[in-house]
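A.B. asks: okay, predicted coordinates and the sequence, questions at the end:
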Amino acid sequence: MAKTRIAIIGAGPGGLLCARVLQRRGIEVAVYDTDADPYARDAGGTLDLKADSGQIALEDAGLLAEFRALARPEGQAKTRLDQHGTVLAGFVPEEQDEAATEIDRGQLRGMLAASLAPGTVRWGHKLHTATSLGAGRRRLEFGNGAVVETDLLVGADGAWSRVRPLLSPATPVYRGVSFVEVRFDEVDRRHPRIAKLVGDGHMFANDNAGRAIIGQRNSNGHVRGYVALRTDLDWAAKAGIDLADRAAVQGFLCDEFADWSADLLPFITDNEGEFVNRPIHALPAPLTWTHRPGVTLLGDAAHLMTPWGGFGVNLAMLDGAELARALAEESTVDSAIQRYEKVMLARGGEHALGANDAMDRFFATKEFDPADIPDTLAEHQHALAAAAEYRRRHPVAVTWVLRFRTPSGERKFALVLDTSTTEPTGTLDGVPIENGTLRDGALRFTARLTAPFPMRFTCIASLDGDTMTGSAKAPMMSIVFTGDRVTQGSTR
């Protein structure tokens, strides 16, 4: 598996996270993205990384400490209002609550990109064609003329994926709601009314007539807002509005929200930037496909859903971590893809159905029902419990670099080891180990190598913190080896 040529299309959080976990497992990978660099465009607003998905993926990537240095736990606060400005519900997280900690999308992307080995991401590469070469291999041609061949093609390229057509004819469908994005800088000084409404986290206001105003606190005194309404996809054209005409868009939105509280209208009247139209699309859910060798999808490319619940990036990152884990632990690319897709497709379909239904209910034209307001505290408690259960079933594996002193020189192999029990499991050079035992710092397991020739041997080693020393014994020889634990922040 370590020799497999893996190409990930898309340097969003899911693709970058997948590459990071692969490198920690000693597997080479290349990521291709259209952007010129991680900061070439506005990555979007804030997002919550959930304990039972996004944070688990970061733990596998060894990046939890880096994440917590940037994240804003106080950003989990939420306030729900009606169109008159009446507070219907509120949530303030406790000091130690990290169930759904907020981080700016741009900060997350930059952190993940910086964690990869230099040259991993090929910026400025837009996929043009992917031609099958048989046996799961493909030739990829990019718009800049670059051509590469791959044994595994991973589509992490979002809603309008160019990889998805290799597996499914499905395309995103407009869900009947459009968000018009607005922005406010130095909000506490220049826009105190908006700052007070949004607080440290999020404000949601709706009128049960298909209209809403949403505000979210970002870092560095910035608030990003969304003036949203249930409408036709071409609402601007039907109203005779040029979206580049700020005054025209502002006038249209003021008319649409004329019966709303004056306290909420600054989200329309005080916008500092352009009005950016963001129609909400989603893939049919649940989306499935017939397995094909050498290609798979993750994140929005596989299960694009509405933003309700904040599952999109979280699932993309968990997808990436689980795909990387499967590739490190299975004996073939094909078995790894099938193991990964069996879990990912079911999970993505379930969350997509839930997210799409939640948005439909939020923008429904009906009488207000208090039961429609989510119980944020219960959601946080559920996420923490689900995270503990996930880790019980999928303990964190530690990667070691083993150095064998052979007659032909030193050889290095990646040992991925779960030592949460006295019978450790894992892989050596991507091949599962067998008969593992760990008692009083003494590790023993049986392993198999396929190169430079097939060999089965028993490793006996002593563990001392981040180092390991031992010997590998085969019927005709014994080789001494040493090992070093791959520490957080390292790519080896």
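C.D. replies: In hand now; what should we look at?
A.B. asks: make it CA atoms for all contacts and neighbour counts henceforth
C.D. replies: Will do.
A.B. asks: compute the distance between Leu297 and Val416, please.
C.D. replies: 24 Å (Cα to Cα, to the nearest Å).
A.B. asks: can you pull out the strands in the stretch 1-150 of the chain?
C.D. replies: 6-9, 30-33, 46-50, 78-82, 87-91, 100-104, 121-123, 127-134, 137-142, 147-150 (DSSP state E, counting those that start in this stretch).
A.B. asks: likewise for the stretch 151-300 of the chain?
C.D. replies: Going by DSSP E, counting those that start in this stretch, the stretch 151-300 of the chain shows strands at 152-155, 173-184, 202-206, 211-217, 223-230, 276-282, 295-297.
A.B. asks: need the winner for burial among those.
C.D. replies: strand 295-297 (a mean of 27; mean count of other Cα atoms under 10 Å).
A.B. asks: contacting residues for the closest residue to Val92 other than its chain neighbours?
C.D. replies: Once flanking residues are discounted, Val92 sits nearest to Ala77: 4.7 Å by Cα to Cα, 6 or more residues apart in numbering. Under the criterion of Cα atoms under 8 Å, 6 or more residues apart in numbering, the contact list for Ala77 reads 90-93, 199-202.
A.B. asks: closest to Leu384 out of the residues you listed?
C.D. replies: Pro93 (13.5 Å; Cα to Cα).
A.B. asks: test my guess that that closest one contacts Ala99.
C.D. replies: No. If you go by Cα atoms under 8 Å, Pro93 and Ala99 don't touch, sitting 9.2 Å apart.
A.B. asks: list the buried residues of the helix of greatest length in the chain.
C.D. replies: When the chain is parsed with DSSP state H, its longest helix is helix 333-362. Across helix 333-362, burial judged by 16 or more other Cα atoms under 10 Å covers 333-334, 336-341, 344-345, 348-349, 351-356, 358-360, 362.
A.B. asks: this is the comparison structure:
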Amino acid sequence: MTTNLRIAIVGGGPGGLMLARLLQMRGVAATVFERDSHADERPQGGSLDLHAETGQRAMALAGLEAAFRAAARPEDQGDRLYDASGRLLFDRDGSGDNRPEIDRTVLRQILLDSLDPGIVRWGSKVDAIEPAAAGGYAVAVDGLPEHFDVVVGADGAWSRVRPLLTDAVPIYEGATLVEFGFDTARHPAVDALVGGGKMFAVGDNRMLIAQRNGHGHIRGYAGLRLDEAEARRWMEMAPQAVRARLRDAFVGWAPALTDLIDSGDFIGVRPLHALPVGLSWPTRPGVTLLGDAAHLMSPFSGEGVNLALADAADLAEALVSPAEWEAVAACEATMIARAVPAAEGAAAGLEVTLSSDGVNAVLDHYRERVAA
């Protein structure tokens, strides 16, 4: 392939922006279509830990390792585990680990700052993507089509690009998280509960999670099993109605833990979905996927953004390869295989954590990590 390709990247999350950055370094000015009207239009999620062989490697390839290190928080790699009574079962500060945390918003801004002006088209929700008669694809925004040689789906769970390659859709995993936010200055008890990283409190098919973010913020999550119809109803409820349902679900838990439900700023209801593990598709010249669009999984493996960044690094190299779509086909096979153990781990982690014996399974997992 040549550097005069017109490449459309649908989705301006970390994976799509990393691909744009790496292509820019190779002399290819891709276009990123992002539905948000600006970078701060909506919350971008909580803290992420970047792993050496995937996320950190991609940042180094993109020439952004120094910016990442300056913003990362290696001090926030700890883990705590409580049972429903509030008893602390496990406490590890994480010192010596090489998975430093960084806020998703900060990571995204580092990538945005590395791109030339005009590469990201804000407020551009893609309406349709159709094969063009002369080859390539027509990408339509507000009904106005524009021709591209290559379209990359970096647009997450409900990708508009994925249907060009497969009819697979995300499947509800039977569990839902309710997300809350905390300012540590206003919530010193939550601050103390979390410690230097993240905490889990696990009981009978229920869990509470809180994770330290940058700038004095903490993200909290209440997780439980709901059928899909009920999860959808919760998404339509007022915040106080959701809190009332959660109070009923967590009756008997220690007040220090249920304070996460009562005192946090309500952010949203998040039903958990995943694509089939090992999802593959026939290579189709002119269109491909990366990140959650290719291998969506629950957050219980901690691999989602790392896989997206690694996918972008491999795909950038393939898209400028003289081997053309043979290289992309090999890249797709690599990203699919790489995601399988992470997806299996995420599914297993969710299954054992939200179970009648979840706290013991999580404790065993933490002890195994220390032993390794």
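C.D. replies: The structure has been received and is ready for your questions. If you're wondering where the values come from, they're calculated on a predicted model, not measured in any experiment.
A.B. asks: got a TM-score for the two of them?
C.D. replies: Once superposed, the chains reach a TM-score of 0.94 (TM-score structural alignment, normalised by the length of structure 2), with 371 aligned residues with a Cα RMSD of 2.1 Å.
A.B. asks: relative to Arg230 of structure 1, which of the strands of the stretch 1-150 of structure 1 is closest?
C.D. replies: Closest among the strands of the stretch 1-150 of structure 1, using Cα to Cα: strand 78-82, at 16.5 Å.
A.B. asks: give me the residues contacting the closest one.
C.D. replies: 87-92, 198, 201-207, 373.
A.B. asks: now for those, which pair is the farthest apart?
C.D. replies: It's Val92 and Asp207 that sit farthest apart of the contacts of strand 78-82 of structure 1, by Cα to Cα, at 23.2 Å.
A.B. asks: of those two, who's got more company?
C.D. replies: Between Val92 of structure 1 and Asp207, counted using other Cα atoms under 10 Å, the more crowded position is Asp207 (22 against 16).
A.B. asks: that one: what's it in contact with?
C.D. replies: 82-83.
A.B. asks: what are the ranges of the helices in structure 1?
C.D. replies: 13-24, 54-60, 64-70, 105-114, 187-190, 192-198, 235-238, 246-256, 266-269, 300-303, 311-329, 333-362, 376-393.
A.B. asks: what range in structure 2 does the third one sit on?
C.D. replies: Helix 64-70 of structure 1 falls opposite residues 65-71 of structure 2 when the two are matched by TM-score structural alignment.
A.B. asks: which positions within the matching stretch qualify as buried?
C.D. replies: 68, 71.
A.B. asks: now do stretch 252-270 of structure 2
C.D. replies: In stretch 252-270 of structure 2, counting by 16+ other Cα under 10 Å, buried: 253, 257-258, 260-262, 264-266, 268-270.
A.B. asks: got the residues you listed as a markdown table, with distance to Ala133 of structure 2 columns?
C.D. replies: Below are the buried residues of stretch 252-270 of structure 2 laid out as a markdown table (distance: Cα to Cα, whole Å):
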| residue | distance to Ala133 of structure 2 |
| --- | --- |
| Trp253 | 62 |
| Leu257 | 59 |
| Thr258 | 59 |
| Leu260 | 55 |
| Ile261 | 55 |
| Asp262 | 57 |
| Gly264 | 53 |
| Asp265 | 51 |
| Phe266 | 48 |
| Gly268 | 43 |
| Val269 | 43 |
| Arg270 | 40 |
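A.B. asks: centroid-nearest residue for structure 1?
C.D. replies: Centroid-nearest residue in structure 1: Met317, 2.5 Å away (criterion: Cα atoms, centre = their mean).
A.B. asks: residues in contact with that one?
C.D. replies: Here Met317 of structure 1 is in contact with 13-15, 17-18, 53-54, 57-58, 299 (Cα under 8 Å, 6+ apart).
A.B. asks: apply 10 Å and report the result again.
C.D. replies: 12-18, 49, 53-58, 61, 298-299, 323 (Cα atoms under 10 Å, 6 or more residues apart in numbering).
A.B. asks: now Leu318 of structure 1
C.D. replies: Going by Cα under 10 Å, 6+ apart, the list of residues near Leu318 of structure 1 reads 13-14, 17-18, 52-58, 60, 298-299, 324, 344.
A.B. asks: number of residues surrounding Ala372 of structure 2?
C.D. replies: Residues near Ala372 of structure 2, counting by other Cα under 10 Å: 5.
A.B. asks: what do you get for Arg448 of structure 1?
C.D. replies: 18.
A.B. asks: hmm, back to that, give me the common contacts of Pro93 and Ala99 of structure 1.
C.D. replies: Counting by Cα under 10 Å, 6+ apart, the contacts common to Pro93 of structure 1 and Ala99 are 73, 76, 377, 380.
A.B. asks: quick one: Ala348 of structure 2 from Val277 of structure 2, how far?
C.D. replies: From Ala348 of structure 2 to Val277 of structure 2 the distance is 12 Å (Cα to Cα).
A.B. asks: same thing with Ala312 of structure 2?
C.D. replies: Distance of Ala312 of structure 2 to Val277 of structure 2, given as Cα to Cα: 20 Å.
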